[in-house]
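Peer 1: build me a model from this:
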Amino acid sequence: MPDGLEVPRRHWAVATLMVVLTVASLDATMVNVALPAIAKDLHIAPGLVMWVMIANSLTVVITLLPFSAVAERVGFRRVFALGLTVFMLGAVACALASSFPVLLTARIVQGLGSSMLMCLFGGLLRNIYPMNKLGFGISLNSLMVGSMAVLGPTIGAFVLQVSSWPWIFAIHVPLCILSYFGIRFLPEGPRSKHRFDWWACLLSMLMFGLAIIGLDTLTDAPLKALGSLLVAGLAAVVLVHRSRSQTAPMVPVDLLRITPVAYAVAASCCSFASAMAAFVALPFYFLNVLGYSYADVGILLGAWSVGTAVMAPVAGRLADKHQVSVLCGIGAACTTVGLLWVVLMPQDTGFVWVGASMLLGGVGFGFFQSPNNRAMLLGAPRKRSGAAGGLQATTRVFGQGLGTALTALAFHASTTHGAVLGIMVGVMLAVAALAINVVRYFSPVPDTEL
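Peer 2: Here you go, the predicted model:
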């Protein structure tokens, strides 16, 4: 199997991947900023508008592993092209939506397209770059995601200042069209000859979907929520038992037996849940508690993303010489301090100090991303690169969905203090990520052996 793509095809493949990463990053960050405007325009409660994010995240998280398995069987390029098409159609439908049910349906369609694209990122990286440049590729991806996350809140806030929230979704269409021209440069990746496991697909969707729904409905319907969580747990037990005897299971439990990969997955889930919980709650805190404008919110969320964009490539280079657990532990600690700083500061604190706390949180998140992704991708065998990419994306999106659901739970628990409680959810999840990395540091299989 060739070690990466030859130049110049590699450069065109990287450019295509960067454009799609731009689309995915802008979708996540701009919609967060638009949630208060959507709630006001469609006359829905803050807790209910969270479903604009939850519906999308839930769709992505329950379909990532099935689409990853499909991509291993039919090829990366076919799934990539279909994902772009579905995502673009969903974005158009979101822009044209005139009611909350229509918007939710469109977000589900958009989530299907996102899932088809996200499940490929890790596998594409592993097959685009040669082994000696994979760390650089991961850092470049992190830099691009961070840079677009800087622009996302700013662009979103600007759009809301001069126009209306439907344009938040319409922006994606030209970028999707541009990406079509680069599909032919992408690698196909190794093909799997194993049959698609439909039972594993169903169990996986039940497990992830009911877990998120159960968490979100825990306050309004506790009995139904506990029932959902119980069924999700049973589905997980059956799924793991079914997958353990398979050579290349759709749900990659074989990869979770690799110690560095298992720690990377756990740390990733907590870290992304922390960041998403904070990013969902912070716009409400800045607008309704501190009294800032949409432009101010864009600047503050952009400060977080600046920290992430600057530190992600630095941490990626440091990961070649230092243990991942140390770098990720430092990152989780910085995120914890940054979010606590936002909540504990007096409400009349200067704008610059609030921005500094957001910058610190972003620095911490950037210190986590590149080293942890490197550990997850390099810890898996190359022939399972598609599954590793799907696992990476599933962990990230499940973490984001978990953070969003827990923040919605915080708003349901207290409408008045929901924003503060949501930020504190982010703090607790960051502390959990820190604790995992402390345990990871003393693991008998150090990350430096990757």
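
Peer 1: please count neighbours and contacts with C-alpha atoms only from this point.
Peer 2: Will do.

Peer 1: tally of neighbours for Met424?
Peer 2: 22 (other CA atoms under 10 Å).

Peer 1: contacts for the one helix or strand it maps to next, please.
Peer 2: Assigned by DSSP states H and E, Met424 belongs to helix 418-441. Residues outside helix 418-441 that contact it (CA atoms under 8 Å, 6 or more residues apart in numbering) are 263, 266-268, 270-271, 273-278, 280-282, 284-285, 323, 325-326, 328-330, 332-333, 335-336, 339-340, 343, 403, 406-408, 410-412, 446.

Peer 1: how about this one, so we can line them up?
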Amino acid sequence: MERYIRLRWVGLVFISIAVSLIIVDSTIVNVAIPAIVDDLGITSTEVQWVQEAYTLVFAALLLVFGSLADRFGRRRVMLIGVVIFAASSVLAASAPDGGMLILARLAQGVGGSMILPTTLSIINATFRGRERGIAFAVWGSTIGGMAALGPLLGGWLTTAFSWRWAFGINIPLGILIIIGVLLTVAESRSDRTSRIDVVGAVLSVVTMASLVFGLIEGRTYGWWLVDQRPQIGDWSWPFDLSPIPFAFALALVALAAFIAWGVRRERHGRSTLLALRLFSIPSFRNGNIAATVVSLGEFGVILALPLWLQFVLGFDALQTGLLLLALAGGSFVASGAAGAASGRIAPVWVVRAGLVAEVVGVAGVGFVIGPDASWLPLIPFLFVYGLGVGLATAQLTGVVLADVPVADSGAASGTQSTSRQLGAALGVAVLGTVLFTSTAGILASSLDARGVPDEQRDQIVSAVVDSAGAAIGGLQANPDTAAIADDAEAAFSDGTRFAAWTAAGFLALGLLSTISLGSGSGRTRESEGADEVEAHAEPDRS
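Peer 2: Predicted coordinates for the structure are as follows:
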């Protein structure tokens, strides 16, 4: 036990590497997507699903594994997650087509959902007082920094070797994490044991899956009336009404059922997947609302930017990663500032400062974007954006969990992580839809102005949008379609710009939502936290 106490800061390093594993993987894919499109020939819808398959499962299962970790051991669940994540990375690296890659990403989501909430609850159970605030700052800054460094690593691996190495890098990292955590991190669990809420878990998965399906597939099948009928084998969608309204209705019904089921179980003194009683804590309730909206704006724009840089400006994956390194610079600067501010400035003010920086950075990127844009003006805006991500991410976690009893840390961290991942999933779905839908509309209008026949226009628009922009290079190489390629570059640039401004709008909403957090939310409760660590989360001595 004393050995683990002495090594708790070393253990934090390996916990941070575990967080890096899942964050780097999700951001590496953004830079590698153009190479994957060229190699496997996946469509723009599959591009979104490569992102969403991971995020969707990740978000849907966070609550489940947060609760399981409290019961069966946080370190144990985290290590199982690392093994699953590494094994599924092998499948992703060897995927022969888009379908297999999406399946591998689904499996990675399972592993990631076991890792993220357990890292938070281990920190909450291991550190106390001001040390906890510093530990959360390190954890949050790791997310911000790795989200920025991921594209650089992915760009180098993709350019120098293959996009498949972007997934293969997870194997040695996974081995390092397993050895380090076993040597330096103590096992901990809650003394409250009860049955797992299986019904709640199923309802949460149905809610997330149907919502994200509707957001991504709406432009394919039609938002109201059917444009394209879904087919499974010989079966075809039989109604004139699109399946998308049914998906949204199912999400709404499942969400209502999830809440009603949870309230009913709590009234009978039974465990619930989501500890609804925690939402009576103002900092927890309001902080989760802010986290959802903020993540929606933060992560969605990272889908659009690498596609625009590579297919419009002609960057390769490594050049894209180098440019996005400005994000890392901002995040690393923010990590030092967040650590210095811990215990001195109310975390909510640090969060607000970070969100202001994010709004300025993302909106500025939107103003710079254009078919003939230079990369140089992007750097200061990306730096400011990274600065904001580092500040907001590090301290928002502390705000959300500050007043939560440590015995509920697994469920609470799972809830706040779910809020973030829900926002990230919605961000990729919504901003991806903004990007591709606006690109299609603008390009179609440009081709109409050129007098391009309707059938040829539709073919060109479909080629550009379905390839997520990869078809622009082919149009540019053909002298007969060079002018059309210029229209496609302008349309894709406008779509990327609109996606950036939409993200800035969501971040501004996130900033407004922090008003409800008050001026002192998130201050560390040293004495209470210490008592609860001793009472509920004492590491195993066995």
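
Peer 1: what's the TM-score for these two chains?
Peer 2: Here the TM-score for the pair of chains, by TM-score structural alignment, normalised by the length of the first structure, is 0.93; 446 aligned residues with a CA RMSD of 2.2 Å.

Peer 1: and the contacts of helix 418-441 of the first structure, which are buried?
Peer 2: 263, 266-268, 270-271, 273-278, 280-282, 284-285, 323, 325-326, 328-330, 332-333, 335-336, 339-340, 343, 403, 406-408, 410-412 (16 or more other CA atoms under 10 Å).

Peer 1: from Thr85 of the first structure, how far off is Lys224 of the first structure?
Peer 2: 36 Å (CA to CA, to the nearest Å).

Peer 1: quick one: which of those two has more around it?
Peer 2: Thr85 (17 against 14).

Peer 1: how about that one, what's its partner in the second structure?
Peer 2: Under the alignment (TM-score structural alignment), Thr85 of the first structure pairs with Val83 in the second structure.

Peer 1: quick one: contacts for its match?
Peer 2: Contacts of Val83 of the second structure by CA under 8 Å, 6+ apart are 111, 174.

Peer 1: quick one: residues contacting Cys328 of the first structure.
Peer 2: Cys328 of the first structure neighbours (CA under 8 Å, 6+ apart): 367-369, 371-372, 434, 437.

Peer 1: and stretch 505-521 of the second structure, what's buried?
Peer 2: 505-511, 513-514, 517, 521.

Peer 1: so the equivalent of Asn127 of the first structure over in the second structure versus Arg8 of the second structure, what's the distance?
Peer 2: Alignment note: Asn127 of the first structure maps to Ala125 in the second structure; criterion TM-score structural alignment. Look at Ala125 of the second structure and Arg8 of the second structure: by CA to CA, they are 11 Å apart.

Peer 1: which one's more surrounded, these two?
Peer 2: Ala125 (28 against 18).

Peer 1: is the closest residue to Glu266 of the second structure other than its chain neighbours in a helix, a strand, or coil?
Peer 2: The shortest distance from Glu266 of the second structure to any non-neighbouring residue, by CA to CA, 6 or more residues apart in numbering, is to Thr272 (6.8 Å). Assigned with DSSP: H, G, I helix; E, B strand; the rest coil, Thr272 of the second structure falls in the coil class.

Peer 1: ok, Thr272 of the second structure - contacts?
Peer 2: Thr272 of the second structure sits in contact with 196-197, 200, 262, 265-266, where contact means CA under 8 Å, 6+ apart.

Peer 1: just the closest of those residues to Leu56 of the second structure, please.
Peer 2: Gly200 (16.5 Å; CA to CA).

Peer 1: so where does that closest one fall, helix or strand?
Peer 2: Using DSSP H and E, Gly200 of the second structure sits within helix 198-221.

Peer 1: tell me roughly how far the lengthiest helix in the first structure lies from the second structure on average.
Peer 2: In the first structure, ranked by residue count with DSSP state H as the criterion, the top helix is helix 9-42. Once fitted to the second structure, helix 9-42 of the first structure is off its aligned match by 1.6 Å on average (mean CA distance after the TM-score superposition for the first structure).

Peer 1: repeat for stretch 327-335 of the first structure
Peer 2: Mean for stretch 327-335 of the first structure is 1.9 Å (mean CA distance after the TM-score superposition for the first structure).

Peer 1: show me how far that stretch is from its chain's centre.
Peer 2: Centroid displacement of stretch 327-335 of the first structure relative to its chain, using CA atoms, centre = their mean, to the nearest Å, is 18 Å.

Peer 1: for stretch 121-137 of the first structure, same thing?
Peer 2: Its chain's C-alpha centre and that of stretch 121-137 of the first structure lie 19 Å apart, by CA atoms, centre = their mean.

Peer 1: so what touches that stretch?
Peer 2: Against stretch 121-137 of the first structure from outside (CA under 8 Å, 6+ apart): 3-5, 10, 13-14, 17, 76, 138, 186-187, 189, 313, 316-317, 320, 374, 377, 382, 385-390, 392-393.

Peer 1: okay, buried residues for the longest helix of the first structure please.
Peer 2: In helix 9-42 of the first structure, counting by 16+ other CA under 10 Å, buried: 9-10, 12-14, 16-39.

Peer 1: cool, stretch 163-176 of the first structure as well?
Peer 2: 164-173, 176.

Peer 1: got the end-to-end distance for that stretch?
Peer 2: So stretch 163-176 of the first structure: terminal residues 22 Å apart, CA to CA.

Peer 1: what span of the second structure lines up against that stretch?
Peer 2: Counting by TM-score structural alignment, stretch 163-176 of the first structure pairs with residues 161-174 of the second structure.

Peer 1: still on that earlier bit, touching the helix holding Gly200 of the second structure from outside, list them.
Peer 2: 45, 48, 52, 56-57, 59-61, 63-64, 227-230, 242-245, 247-248, 250-252, 254-255, 257-258, 261-262, 272-273, 422, 425-426, 429-430, 432-433, 437.

Peer 1: what's the first helix or strand after it?
Peer 2: Using DSSP H and E, the helix or strand that follows helix 198-221 of the second structure in sequence is strand 231-232.

Peer 1: so that next one aligns onto which residues of the first structure?
Peer 2: Going by TM-score structural alignment, strand 231-232 of the second structure sits over no part of the first structure.

Peer 1: which strands or helices does whatever helix or strand comes next after that strand pack on?
Peer 2: Of the helices and strands lying after strand 231-232 of the second structure in sequence (DSSP H and E), the nearest is strand 235-236. Judged by 3 or more CA pairs under 8 Å, 6 or more residues apart in numbering; DSSP states H and E, strand 235-236 of the second structure is in contact with no other helix or strand.

Peer 1: please name the nearest non-neighbouring residue to the residue located most distally from the centre of the first structure.
Peer 2: In the first structure, counting by CA atoms, centre = their mean, Asp348 sits farthest out from the average C-alpha position, at 32.8 Å. Nearest residue to Asp348 of the first structure, sequence neighbours excluded (CA to CA, 6+ apart): Leu290, at 7.9 Å.
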